[in-house]
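Colleague: What follows is a predicted structure for the sequence shown.
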Amino acid sequence: MSNLQNPPALNSTSPLGFWDGAIGALSRELSPQQFKTWIQPLTLVSFEESDHSLTVGAPNRFKLDWIKKTFADRFQELASQYFGAPININFVLAVEGVAPGPTSTPKEVALEVDVATEVAPSISVEEQPFEIEDHSKLNPNLTFETFVTGKANQLARAASIQVAHNPGTSYNPMFLYGGVGLGKTHLIHAIGNHLLKEKPNARIRYIHAEQYVSDVVRAYQQKAFDRFKRYYHSLDLLLIDDIQFFSGKSRTQEEFFYAFEALLSNKSQVIITSDTYPKEMAGIDDRLISRFDSGLTVAIEPPELEMRVAILMKKAASEGIPMTEDVAFFVAKHLRSNVRELEGALRKILAFVRFHGREVTIDVARTALKDLLSIQNRQISVENIQKSVADFYSIKVADMYSKKRPANIARPRQIAMFMAKELTQKSLPEIGELFGGRDHTTVLHAVRKITEERSHDSQLNHEIHVIEQTLKS
């Protein structure tokens, strides 16, 4: 981020006050496991009032990259709210608040150095005895009752309910995949919570893939694999989130393969989530991919408009500030990618109305979200959509404007028209003009055709989702 020119005076100059407030806010917004994994290890490294810059340290490269990708915008938002002025937030590699410097690789790790250097603790192995917390790590608030259902996730929810009622027999393993913030974690917690209610003595463990990697590293360092295996092989239900983080970690994959085989032979249930279809995951052993494919694989798609509206209204009501349908439609039309983005927008609106003592109206929502809406409008244009679709389907951008009609060109062109209508504020005639001067009825036909196909074509849904993520990255 570039430094501010002529920065305005700050309302507050207490970086520690900001840090405590930001950490507190994120602890309420995230599940305990997510907070412990991603936010708790961060440190406030420095604060420069002269140029309004604040530096946050992450303990390893893996966490640094993930924090930048996933939480940078939220930290920026919290900082601007606290200081009353734009703040430059820099994320760096740091250990316990110390600026980055050369680090040594633990001598105990000989086999999987790449994993160890990413997740090995900064204290010595002798100071941290090998232990695995023997409790479920489930978030009790994530249940089937609190999960909003729509066309995008109804199959995944139905399969999850079936597994919850018949663990180890219905679909084993079950593999849920989809983009960030679509409800995968919510569903697997719901399964765990249901089983725990039915069988209080069941051995259940929810774990993020990165924590599993960490357990493997510590078991290897401390020669404690017997204990590691006894624990993981004896579970009744293993819920493992974001397994794409196993990529390139051969020892972790080997140990998970053994645990996977042991659990299935014991008729224990295994449920896995990922951001990608199994066969599209890079750096994952073929043996594991074939095991993932042997059960039920279900996609969770980005929520459709009606579902986004329902989510907003339900969550606003739970906060004690009802939102009318017209306001929910306004917000949902502008924010399309995932539930987490919707929740972030709702938090901004609720904070605004509480602070100003206003009711939730479209004008209030537009004011509260003006920065977010401005960024969205700048980022996605019809031209960007045309280029992204053309790149994805390996055609020329010029084919978007041409009169050519072979299937390998006409279909991507229709998808681009559909996405232009979905992701921009352009009218049908304006979109038609940008596609080589086509009539608005041609655009309308394309929108209706792709909308209808999406209702039953999971591959098309996946392709559109990938293109959307590219546009918003």
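Modeller: Yep, it's here.
Colleague: drop to CA atoms for contacts and neighbour counts, all remaining ones
Modeller: Will do.
Colleague: which residues does P322 contact?
Modeller: Applying C-alpha atoms under 8 Å, 6 or more residues apart in numbering to P322 gives the contacts 313, 316, 360.
Colleague: helix or strand for the first one, which one?
Modeller: Okay, so that is M313. helix 305-318 (DSSP states H and E).
Colleague: in that helix, what counts as buried?
Modeller: By 16 or more other C-alpha atoms under 10 Å, the buried positions in helix 305-318 come out as 305, 307-313, 315-316.
Colleague: nearest to A158, of those?
Modeller: Checking these against A158 with C-alpha to C-alpha, the nearest one is M307 at 16.3 Å.
Colleague: how close does that closest one get to I161?
Modeller: For M307, the distance to I161 equals 19 Å [C-alpha to C-alpha, to the nearest Å].
Colleague: And for T37?
Modeller: In this structure, T37 and I161 are 27 Å apart, going by C-alpha to C-alpha.
Colleague: For these two, indicate the residue with more neighbours.
Modeller: I161 (18 against 15; other C-alpha atoms under 10 Å).
Colleague: Now name the helix or strand holding the closest residue to that one other than its chain neighbours.
Modeller: Excluding its sequence neighbours, the residue lying closest to I161 (C-alpha to C-alpha, 6 or more residues apart in numbering) is I191, at 6.9 Å. In this assignment (DSSP H and E), I191 forms part of helix 184-198.
Colleague: on that earlier part again, for the helix holding M313, packing partners?
Modeller: Identification of packing neighbours for helix 305-318 by 3 or more C-alpha pairs under 8 Å, 6 or more residues apart in numbering; DSSP states H and E yields helix 325-334, helix 339-356.
Colleague: Residues touching it, excluding its own?
Modeller: 148-151, 322-325, 328-329, 332-333, 336, 339, 342-343, 346.
Colleague: For PyMOL, write the select line for the buried members of these.
Modeller: PyMOL command restricting these to the buried ones, with burial defined by 16+ other C-alpha under 10 Å:
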select buried, resi 148+149+150+151+322+323+324+328+329+332+333+336+339+342+343+346
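Colleague: Use this one as the comparison:
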Amino acid sequence: MLLIRPLLGISFRTVVEVLESFLLKKKDIDLTKLKDSPESKAKEYLLDKIGREKYDLWFSQLDMSFEKDKLQVLVPNSFMEGMLRRNYLALLEEAGSSVSGSEVGISFVVNKQAQKNSERRIKPANASKPLKYPKARPVVVEDLPAGTGRYNLDDFIVGRKNKMAHRAAKACVSSGSELYNPLFFFGSYGLGKTHLLKAIVNETMRNNPSLKCKYISAEDFTNQFVNSTLRKDMNSFRKRFRGVDVLAIDDVHFLASKKGTQEEFLNTFNSIDHADKKIILASDSHPTMIEQFTESLVSRFVSGMVIKMEMPEFETRKKIVEIKASRMGLSISQDVVEYVAQNVSASVRELEGAVKKLSAQHLLLEKKITLSSAQYLISDMVSRVSSAPDAEGIIDTTASFFSVSSSQLRSKAKAKTVSLARSVAMHLLRENTDLSFPEIGGCFGGKNHSTVIQACRKVKKLIDANATVDWKHRGVKRSEKIGSVIKQVSDSLNIQQ
């Protein structure tokens, strides 16, 4: 068995990416041979969610068993237990809940037989004698309440763009003010919404152990609702959710178009709110921009505090790189820090992933991270980001070109220069991002999607006609071909025309 020392803060997926040529050996799974047991159904759920390669690496040789409201997972050693806990705990909770129809906790047991199973999966390359894991005594790890984990507010790295979200989360933990109920975070993936939701739950439980707190995804809420409906056991479902002091629902946009679940959730929301309990929500879009939400649900969502989560600015991204590297025991020069922060700007999650790649290279191959090696290791991330400019960057750059402010573009101002700049920015967002018309409208202070469609059509007609547009630049009239305007703004954004 190949001996791998634990790597603090580095997922095993990253380790595999560095060593996959001699660590990972794929093995086909014959689904027809899976037994129709709760454990097998849980494994099928995992396979469906993460794919065969990751499933083979992590779960194919692990034994599981259901005991009351727990899913017990047998692992070969504390290293495997730690990796599963850090990277797959939430997924295991989802798998258990999807099978049982109710929320389950996860417990890990370090087991010698599991160690033997694991040893059959990974063979050392070019080794005359097989290496073995250090012997470990069987240890039962305490059950973790679903939704809790390593998240806390002190670990959330604060900058100018996420300061409001962090302060609201802290206030939610310490205050009973109606101002924060509900507290609704929205924004793209990997910006810290889940971190804040779980941190609020964790710190509330830590400060007030007697309180009942629950974190759950909207998808899991839906699955439990459907299962309870089929079993005609809605009383226990309602007791489970309406009896809590703090309810945190992640990815609430998943409820869109699910009218039955929306109605039940609205009743749950009202029950908790009327009892002066707290509700925290997260979504990828502003509640008014989520299509197929009932008006009553939207009105409840916007009745408290709605906060947008944005990608941190450059200085905060540098701080994130430095702190993440320090926690992993990785020493990197300032030019490497700045390169990573400048070129990986899609999400905080990808930024952390870039640092993990560098750390894996350093720890596994014992090589110092230079600027050139960093450029090579994260080149796939850089190319992906450079081809996908972010919405804020497009708006800011367009506003700067026309010598107006970004806030003017997001306002209702109808001055000729502002309207032209807004239309150009909407056109560029439509052409260079995956945002829908409603989502683009949300970037401009909640403009209606029909307004965005009209603006994009207007710019396209101007381009097709090779028309000249004019505007005032710091009080001086300017005139240029619309194509030239689009090109200049695009060049500033490094967008290939």
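Modeller: Cool, the structure landed. The structure presented is a predicted model; accordingly, all values stated were derived computationally and were not measured.
Colleague: still on that earlier bit, with distance to L235 of structure 1 as extra columns, can I get the contacts of P322 of structure 1 in a markdown table?
Modeller: Listed next are the contacts of P322 of structure 1 as a markdown table, based on distance: C-alpha to C-alpha, whole Å:
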| residue | distance to L235 of structure 1 |
| --- | --- |
| M313 | 38 |
| A316 | 38 |
| V360 | 47 |
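Colleague: hmm, back to that, quick one: map the residue nearest to I161 of structure 1 onto structure 2.
Modeller: In structure 2, I191 of structure 1 lines up with I200, judged by TM-score structural alignment.
Colleague: repeat for S388 of structure 1
Modeller: S388 of structure 1 maps onto L428 in structure 2, by TM-score structural alignment.
Colleague: Counting neighbours, which bits of the helix or strand containing that match end up buried?
Modeller: Of the helices and strands defined by DSSP H and E, L428 of structure 2 is found in helix 416-432. By 16+ other C-alpha under 10 Å, the buried positions in helix 416-432 of structure 2 come out as 417-430, 432.
Colleague: Just list the residues touching the equivalent of I249 of structure 2 over in structure 1, thanks.
Modeller: By TM-score structural alignment, I249 of structure 2 lines up with I240 in structure 1. Going by C-alpha under 8 Å, 6+ apart, I240 of structure 1 touches 206-209, 270-273.
Colleague: out of those, which are inside strands?
Modeller: Judged by DSSP state E, the contacts of I240 of structure 1 include 206-208, 270-273 as members of strands.
Colleague: can you tell me what part of structure 1 stretch 349-358 of structure 2 aligns to?
Modeller: Here stretch 349-358 of structure 2 aligns to structure 1 at residues 340-349, judged by TM-score structural alignment.
Colleague: Just give me the mean distance for the matching stretch relative to structure 2.
Modeller: Stretch 340-349 of structure 1, aligned to structure 2 and superposed, deviates on average by 1.5 Å (mean C-alpha distance after the TM-score superposition for structure 1).
Colleague: So what touches that stretch?
Modeller: Stretch 340-349 of structure 1 is touched from outside by 180-182, 308, 312, 316, 332, 335-336, 360, 364-365, 368-369, with contacts defined as C-alpha under 8 Å, 6+ apart.
Colleague: Which one of these is nearest to R448 of structure 1?
Modeller: Closest to R448 of structure 1, out of all of the contacts of stretch 340-349 of structure 1 and judged by C-alpha to C-alpha, is R336, at 18.1 Å.
Colleague: From what I see, that closest one and F330 are in contact.
Modeller: No: counting by C-alpha atoms under 8 Å, R336 of structure 1 does not reach F330; the two are 11.3 Å apart.
Colleague: L71 of structure 2 and V104 touch, don't they?
Modeller: Yes: look at L71 of structure 2 against V104 with C-alpha under 8 Å: they come within range, at 6.7 Å.
Colleague: who touches both of these two?
Modeller: In contact with both L71 of structure 2 and V104: G96, using C-alpha under 8 Å, 6+ apart.
Colleague: For the stretch 101-250 of structure 2, just list every one of the strands.
Modeller: Under the criterion DSSP state E, counting those that start in this stretch, the stretch 101-250 of structure 2 contains strands at 105-110, 139-140, 183-186, 213-217, 246-250.
Colleague: Distance to V452 of structure 2 added to those strands, as TSV?
Modeller: Listed next are those as TSV, based on distance: least, C-alpha to C-alpha, whole Å:
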stretch	distance to V452 of structure 2
strand 105-110	46
strand 139-140	57
strand 183-186	20
strand 213-217	31
strand 246-250	28
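Colleague: Deepest-packed of those, please.
Modeller: For the strands of the stretch 101-250 of structure 2, average neighbour numbers computed from mean count of other C-alpha atoms under 10 Å are highest in strand 183-186, which has a mean of 26.
Colleague: any residues touching that strand, and which ones?
Modeller: Taking C-alpha under 8 Å, 6+ apart as the rule, strand 183-186 of structure 2 contacts 165, 168, 172, 193, 279-286, 301-302, 304-309.
Colleague: Where in structure 1 does it fall?
Modeller: Against structure 1, strand 183-186 of structure 2 falls on residues 174-177 (TM-score structural alignment).
Colleague: Please, which helix or strand holds S331 of structure 2?
Modeller: Judged by DSSP H and E, S331 of structure 2 forms part of no helix or strand.
Colleague: Check the alignment and tell me where it lands in structure 1.
Modeller: Match for S331 of structure 2 (TM-score structural alignment): P322.
Colleague: Translate S174 of structure 2 into the numbering of structure 1.
Modeller: By TM-score structural alignment, S174 of structure 2 lines up with H165.
Colleague: Leaving out sequence neighbours, find the closest residue to its match.
Modeller: In space, H165 of structure 1 is closest to L195, 7.5 Å off (C-alpha to C-alpha, 6+ apart).
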